[in-house]
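Colleague: no sequence on this one, just coordinates:
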């Protein structure tokens, strides 16, 4: 099983949109068994797939507490989901004060899930919490969505430094690449992209995810882009991105 952490320390860069659409494309186009873990106390991925349960201890919190998480099966073709809500933050805070090892709870769970799934995608919060560290310690690869503005570009250096530090705990962890999201053609964006591609020491994926109003509308209707608007710019770009990422072209 390949485990992919989707992360950026800045909000509003399409982390959840990227995680959700990667998962659904892997399930539908690539016929893979996928586990999507919502690791953000805000629970956006859980809400997107109608798995948000405000008054119940969420699955991600149970993983931190070494309990068996509930799994929402078939939230999309080939995709199961472990949900999140604010109880994840409570579990996170409690784990911080524990004298036990704190960074290996997700890795322990992944060992159990590895025989069931081909891919695990973890949607992370825009903060380095204990649950974030757990995700990165369990991941094989990291994808960093970036929206081209000054603050996001600055944030790339911060998050990549954090990831490099965590390699002391997870020597297999690598940064798969930077994914440009919500891209609008402008002089400023072209300049920012050129600078990033020249100066970033990590891979910047060739495929950009263009801005699309359909991407916003899809969140209201709680449908992946591939279902809601497969001909939209963003849907097309996510398909092309997955071809680039997997190295496999799909019709």
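Modeller: Okay, I see it. Keep in mind that what you see is a predicted model, and the values were worked out from it rather than measured. Numbers count the residues shown, from 1 in each chain.
Colleague: hey, let's count contacts and neighbours off CA atoms from now on
Modeller: Noted.
Colleague: how about the helices in the stretch 101-250 of the chain?
Modeller: 105-113, 130-138, 150-166, 187-199, 213-221, 225-228, 233-246 (DSSP state H, counting those that start in this stretch).
Colleague: Of the ones you listed, which is nearest residue 49?
Modeller: Among the helices of the stretch 101-250 of the chain, the nearest to residue 49 by CA to CA is helix 213-221 (9.5 Å).
Colleague: related to what we said a few turns ago, buried deepest among the helices of the stretch 101-250 of the chain, which one?
Modeller: Mean neighbours per residue, mean count of other CA atoms under 10 Å, is largest over the helices of the stretch 101-250 of the chain for helix 130-138, with a mean of 26.
Colleague: adding another structure so you can compare the two:
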């Protein structure tokens, strides 16, 4: 055996020069996106910050005639954000698709589930239809079932058909809800009309994409008609920009156009386009429960905080 064979392999682990310079250390994970998201999630879930309670229940109708603008997503995630900060929040699902109910963890497909259908038809007091979300003790829902699809036709022949939901919400006196969000279908039928008559404030989600204001002028005209003839207290108090993509000039242009149209009614917070936000309902969760450290969750928390801090401009003058 020659001398060369007796030396340690120069390419082997014994040679310090061949030891990886990327050896893991506990500090190595501190700058990763996963660690950053986990850190944010920890701050969200363990933060004891309390938002101010409104002096009276604020009842919002979340409406937009245009579909796919993040209407249901906005209703449930704002409700979850406020509930996380200790505010008692109720979501009334008036969309026959029932996506808001699903996102809040309510099994609406179970036979005999009390729903907004029975409430609208006067077959059940709204208190009996309220279900607590399994995700938060401050978050509640009046679910929608498939029966609601026929409510539009059944309501046509009823007396004071546009006031059915308002009378139901009036019966919540003493329930001590801080916020009520009514999720509407993307149309201006009797269900949406009931929501507009029952609320004091309208929240309009608008996506930062082409034709963002398409239909909004018609919606505001209809809101003004309801205000003139059925609900003098109704007003568009809040506009939220959704599906914002900061990489495009279009998103910024749309945001500027919406702010020029609605002025200071537009929240400063914008909700980014996010796969996580889209995934969450598939797991019967809001984004705040599904991925509390994500950009989408943080944005809805910021929007909820901003909404709560606008108490000085809130329109609701009577606790439900």
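Modeller: Okay, I see it. Not measured: the values here are computed from a predicted model.
Colleague: about what we covered before: using a markdown table, lay out the helices of the stretch 101-250 of structure 1 together with distance to residue 31 of structure 1.
Modeller: Below are the helices of the stretch 101-250 of structure 1 laid out as a markdown table (distance: least, CA to CA, whole Å):
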| stretch | distance to residue 31 of structure 1 |
| --- | --- |
| helix 105-113 | 18 |
| helix 130-138 | 23 |
| helix 150-166 | 30 |
| helix 187-199 | 32 |
| helix 213-221 | 22 |
| helix 225-228 | 14 |
| helix 233-246 | 13 |
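Colleague: between those helices, which gets nearest to residue 9 of structure 1?
Modeller: helix 150-166 (6.5 Å).
Colleague: and that closest one, which stretch of structure 2?
Modeller: Alignment note (TM-score structural alignment): helix 150-166 of structure 1 is matched to residues 210-226 of structure 2.
Colleague: who's in contact with the matching stretch?
Modeller: By CA atoms under 8 Å, 6 or more residues apart in numbering, the residues outside stretch 210-226 of structure 2 that reach it are 64-66, 193, 196-197, 206, 232, 234-236, 250, 254, 258.
Colleague: still on that earlier bit, right, and the helices of the stretch 101-250 of structure 1 - which one's nearest residue 52 of structure 1?
Modeller: So among the helices of the stretch 101-250 of structure 1, helix 213-221 is nearest, using CA to CA, at 14.0 Å.
Colleague: and the direction of that closest one versus that of helix 233-246, what angle?
Modeller: 90 degrees (axes from the mean of the first three to the mean of the last three CA atoms, to 10 degrees).
Colleague: how about helix 213-221 of structure 1, aligned to which bit of structure 2?
Modeller: Under TM-score structural alignment, the match for helix 213-221 of structure 1 is residues 275-283.
Colleague: Now do that stretch: everything it contacts.
Modeller: By CA under 8 Å, 6+ apart, stretch 275-283 of structure 2 touches 73, 99, 102, 103, 286, 287, 290, 291, 294, 296, 297.
Colleague: how long is it end to end?
Modeller: 13 Å (CA to CA, to the nearest Å).
Colleague: Then stretch 109-126 of structure 2?
Modeller: Note: stretch 109-126 of structure 2 ends 19 Å apart using CA to CA.
Colleague: Need the residues that contact that stretch.
Modeller: 92-94, 128-130, 142-145, 147-148, 151, 155, 164-165, 168-169, 171-172.
Colleague: Which PyMOL command selects the buried ones in those?
Modeller: The following PyMOL line selects those of the contacts of stretch 109-126 of structure 2 that are buried, judged by 16 or more other CA atoms under 10 Å:
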select buried, resi 92+93+94+129+130+142+143+144+145+148+151+155+164+165+168+169
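Colleague: Okay, and which of the contacts of stretch 109-126 of structure 2 map to strands?
Modeller: Using DSSP state E, the members of the contacts of stretch 109-126 of structure 2 that fall within strands are 92, 93, 142.
Colleague: ok so, going back, how about the contacts of stretch 210-226 of structure 2, which pair is most distant?
Modeller: 232 and 250 (36.4 Å).
Colleague: I'd like the distance between the equivalent of residue 138 of structure 1 over in structure 2 and residue 61 of structure 2.
Modeller: Taking TM-score structural alignment, the alignment pairs residue 138 of structure 1 with residue 198 from structure 2. Distance of residue 198 of structure 2 to residue 61 of structure 2, computed by CA to CA: 8 Å.
Colleague: Kindly report the same for residue 230 of structure 2.
Modeller: 15 Å.
Colleague: So these two - more neighbours on which side?
Modeller: residue 61 (27 against 17; other CA atoms under 10 Å).
Colleague: ok, that one touching residue 194?
Modeller: No - using CA atoms under 8 Å, residue 61 of structure 2 and residue 194 do not qualify as a contacting pair, with a distance of 9.7 Å.
Colleague: List the residues that contact residue 146 of structure 1.
Modeller: Counting by CA under 8 Å, 6+ apart, residue 146 of structure 1 has contacts 8, 13, 14, 152, 153, 156, 178, 179, 180, 181.
Colleague: Which one (most neighbours) among the residues you listed?
Modeller: Busiest of these [other CA under 10 Å] is residue 8, holding 28 neighbours.
Colleague: I'd guessed it sits against residue 15; true?
Modeller: Yes - the pair residue 8 of structure 1 / residue 15 is scored as a contact, 7.3 Å apart, by CA under 8 Å.
Colleague: Spell out which residues are contacts of both of those two.
Modeller: With CA under 8 Å, 6+ apart as the test, residue 8 of structure 1 and residue 15 both reach 124, 144, 145.
Colleague: The first one -> structure 2?
Modeller: What that stands for is residue 124 of structure 1. Match for residue 124 of structure 1 (TM-score structural alignment): residue 184.
Colleague: mean shift of the longest strand seen in structure 2 relative to structure 1?
Modeller: Identified as the longest strand of structure 2 according to DSSP E is strand 235-244. Compared with structure 1 after fitting, strand 235-244 of structure 2 deviates on average by 1.0 Å (mean CA distance after the TM-score superposition for structure 1).
Colleague: got the contact list for residue 246 of structure 1?
Modeller: Residues in contact with residue 246 of structure 1 (CA under 8 Å, 6+ apart): none are found.
Colleague: Counterpart of it over in structure 2?
Modeller: In structure 2, residue 246 of structure 1 lands on residue 308 (TM-score structural alignment).
Colleague: now swap in residue 193 of structure 1 and tell me
Modeller: Per TM-score structural alignment, residue 193 of structure 1 is aligned with residue 255.
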